[in-house]
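**Student:** Provided below are the primary sequence and the corresponding predicted coordinates.
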Amino acid sequence: ATLLAALERMRSQPSVHREAGSVHGTALFRGSELLFFVEDVGRHNAVDTVAGWMAMHGIDGSDKLLLTTGRLTSEMVIKAARMAVPIVVSRNGVTAMGHSLAERLGMTLFGRASGRRFLCYTGAHRFDPGPSAGSVADRPDRCLD
């Protein structure tokens, strides 16, 4: 249920992307609480900005969720791992190297997250869909690991 709330919160953010397109957004959540949101023309820049914000404010990533609009490549997974964020979600896809690396690092990776639908690529043990999860995509058996 927290993942669905985070997706809805990200969607409801005022967004340059909605107005003009061509930017990526990245948000840091503690549960369903939005801690920080940024948009940038580069998906790496957006994630780096969140990492910098965490460092400047002494934020521990171990209980956080990182939600981004960019593809989850191995580089993006490495950045999240260095931030100690165990759960990474993207509205876009996950590359094979990103998936493999996240699996080796014990991270949870969700891709193609839109509305109430998403794919869990690895780390289903961290996901509890809650009693109201009705669609197939909301269940951990939709995990590919």
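**Tutor:** It's in. Residues are numbered from 1 along each chain as shown.
**Student:** Please count neighbours and contacts with C-alpha atoms only from this point.
**Tutor:** Will do.
**Student:** What residues sit buried inside the helix or strand containing residue 100?
**Tutor:** Assigned by DSSP states H and E, residue 100 belongs to helix 96-105. By neighbour count with 16 or more other C-alpha atoms under 10 Å, helix 96-105 contains the buried residues 98, 99, 100, 101, 102, 103.
**Student:** likewise stretch 108-119?
**Tutor:** By neighbour count on 16+ other C-alpha under 10 Å, the buried set for stretch 108-119 is 108, 109, 110, 111, 112, 113, 116, 117, 118, 119.
**Student:** Next up, a structure to set beside the first:
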Amino acid sequence: MQPGCLALESTCRKDDRAMTLSSTTSWRMYKFQADAGGLITQEDEVAAEVALTFHVNGTEFATIVCSPSDLSEMAIGFLASEGAIRSADDVQSLTIDEDRGFIYAELRHALAASTVADTSKRVIGSCCGKSRQFYLASDVKTARTSTSKVRLSPLQCLSLMRELQNASDTFQATGGLHNAALGTADSLLAFRSDIGRHNALDKLLGYSLIGKLRTRDLVIVFSGRLSSEVVLKAAKIGVGVILSKSAPTDLALKLADDLGITCAGFIRGDTMNVYTHPERIAAEAAQ
């Protein structure tokens, strides 16, 4: 195996701390401070960003930009999100050449020509019969309506958000990453970060597929805006609840309402807003 190339088996066993160390880099910058009377030279820690090109069964599939951490999970999650695979078992081998910027995936089945086209084809699809818009054909194939029976109290939601905020040393150092976690009503199971909010969610999807997790009654805790893209990613992961520190968009809420997903936003301090399917959260607040 070439230096810099990681097989799926060895990549998945790397501990999270080792994978996170490559997510930042040091950069010399010039900081202005009024009380110092000018520019001061300092070293700043910034979020790392790499471009990776996927080759699937020997064919170029897509190029993405991401943080160089948890790449095997992101690769599996991305392929599942795009409809190329249904489970991690569909991948025969996965080689990551970070130095050259390539991910090579060999699948146990042929890659359908329609799947390649779907990665860039924009379509209008029906979501639960209500004529909502899916952006990509792969969304139509892989987004699932939630049947989750999970229930959380508002206090549990606030606690999970605090746990997310305390989990990311890299975010505290750079301020340049989106954070996402998968958890139960009581605690977080897995934490992932990336420069792209969709990448962070793909990493969670890959984590759940590799671990063969039952995700229906899990929740996503998220630092970024609740966009339509985020809701669709959550639907692909299979969760029924998304908790976010930030604001939602109207299309995201329409999709969440149709897909049976509970969206709570602006979770800050001791307050939050529940926008869709409040029955999973609001019972305590209604007393």
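**Tutor:** Nice, I can see it. Treat the numbers as computed from the prediction; the structure is a model and nothing was measured.
**Student:** returning to what we had before: in structure 2, what residues pair with the helix holding residue 100 of structure 1?
**Tutor:** Aligning helix 96-105 of structure 1 against structure 2 (TM-score structural alignment) gives residues 250-259.
**Student:** now the matching stretch, how far from the centre of its chain.
**Tutor:** 18 Å (C-alpha atoms, centre = their mean, to the nearest Å).
**Student:** With stretch 91-105 of structure 1 instead?
**Tutor:** Centre-to-centre, stretch 91-105 of structure 1 and its host chain are 12 Å apart (C-alpha atoms, centre = their mean).
**Student:** Need the residues that contact the longest helix along structure 1.
**Tutor:** Longest helix of structure 1, by residue count under DSSP state H: helix 43-56. Residues from elsewhere that reach helix 43-56 of structure 1, judged by C-alpha atoms under 8 Å, 6 or more residues apart in numbering: 23-28, 36-40, 60-61, 68-70, 76, 79, 83.
**Student:** rerun at 7 Å
**Tutor:** With C-alpha atoms under 7 Å, 6 or more residues apart in numbering as the test, helix 43-56 of structure 1 has contacts from 24, 25, 26, 38, 39, 40, 70, 83.
**Student:** Check stretch 96-103 of structure 1 too.
**Tutor:** 72, 73, 74, 77, 108, 109, 121, 122.
**Student:** Closest to the centroid, which residue in structure 1?
**Tutor:** In structure 1, the C-alpha nearest the mean C-alpha coordinate belongs to residue 89, at 2.2 Å (C-alpha atoms, centre = their mean).
**Student:** What helix or strand is that one located in?
**Tutor:** strand 87-90.
**Student:** Show me the contact partners of that strand.
**Tutor:** With C-alpha under 7 Å, 6+ apart as the test, strand 87-90 of structure 1 has contacts from 65-72, 107-113.
**Student:** Out of the residues you listed, which comes closest to residue 126 of structure 1?
**Tutor:** Closest approach to residue 126 of structure 1 among the contacts of strand 87-90 of structure 1 (C-alpha to C-alpha): residue 108, at 7.0 Å.
**Student:** give the contact list for that closest one.
**Tutor:** Per C-alpha under 7 Å, 6+ apart, neighbours of residue 108 of structure 1: 86, 87, 88, 102, 122, 123, 124.
**Student:** What of residue 212 of structure 2?
**Tutor:** For residue 212 of structure 2, the contact set (C-alpha under 7 Å, 6+ apart) is empty.
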